[in-house]
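Asks: All I have is the shape, not the residue letters:
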């Protein structure tokens, strides 16, 4: 099976692996190709980049923005609270002496 010479049993040529010979040519196999100088690999790339990024941003913003806003608000509160507690009025409010 798949040898490199005529089949001794049937007398037909069997090609190597991937090139099995056949006594009749195959029918119904169509191959298309396009010249490399006719291809446009970057056709529509700028348009797709702008609108695809906008579409993806629009669909993901409600998943990303609320946690980001909550984290920013919590961090801002913590920074302000820390600055207040380390200031003179903050220490006096907490009952510590100067």
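Replies: It's in. From a predicted model like this one, the values you see are computed outputs, not experimental measurements.
Asks: Every contact and neighbour count from this point should use C-alpha atoms.
Replies: Will do.
Asks: the helices in this protein, which residues?
Replies: Taking DSSP state H, the helices of the chain run over residues 45-85, 88-93.
Asks: Would you mind finding the most buried of these?
Replies: helix 88-93 (a mean of 13; mean count of other Cα atoms under 10 Å).
Asks: chain center to that one, what's the gap?
Replies: Taking Cα atoms, centre = their mean, to the nearest Å, the mean C-alpha location of helix 88-93 is offset from the chain mean by 53 Å.
Asks: structure B:
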């Protein structure tokens, strides 16, 4: 895959991947002038309303599992503290 003489034209062509390896034909490319580009069109409007929309659509998927997990963990911590207290040990030995 190294460079070599072009058999058709008889001149050196670079290695594979060089920009001048073979001239490309029939490829159209379009560009936009940097002066015409808007880097952050409607940035603040989009940021605020899009964030609110995404939050509103995802809140019911995220909040209930967290509420259940927090409630379960809170119950487990309170139960553990009770069972390791004087009253809890007395209840467990009965």
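Replies: Looks like it arrived, so ask away. Since we're looking at a predicted model, the values are computed, not measured.
Asks: what's the TM-score for these two chains?
Replies: Here the TM-score for the pair of chains, by TM-score structural alignment, normalised by the length of structure 2, is 0.65; 75 aligned residues with a Cα RMSD of 2.5 Å.
Asks: Among the helices of structure 1, which comes closest to residue 18 of structure 1?
Replies: Residue 18 of structure 1 lies closest to helix 45-85 among those, at 37.6 Å (Cα to Cα).
Asks: which residues in structure 2 does that closest one match up with?
Replies: The alignment of helix 45-85 of structure 1 onto structure 2 (TM-score structural alignment) covers residues 43-83.
Asks: can you put the helices of structure 1 in TSV and add distance to residue 3 of structure 1?
Replies: Converted to TSV, the helices of structure 1 look like this (distance: least, Cα to Cα, whole Å):
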stretch	distance to residue 3 of structure 1
helix 45-85	48
helix 88-93	91
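Asks: Mind checking those helices for the one nearest to residue 17 of structure 1?
Replies: Closest among those, once you apply Cα to Cα, is helix 45-85, at 40.7 Å.
Asks: that older thread, of all the helices of structure 1, which one comes closest to residue 19 of structure 1?
Replies: helix 45-85 (39.3 Å).
Asks: For residue 75 of structure 2, see how far away residue 90 of structure 2 is.
Replies: Taking Cα to Cα, to the nearest Å as the measure, residue 90 of structure 2 falls 20 Å from residue 75 of structure 2.
Asks: Could you do residue 84 of structure 2 as well?
Replies: The value you get for residue 84 of structure 2 to residue 75 of structure 2, if Cα to Cα is used, is 14 Å.
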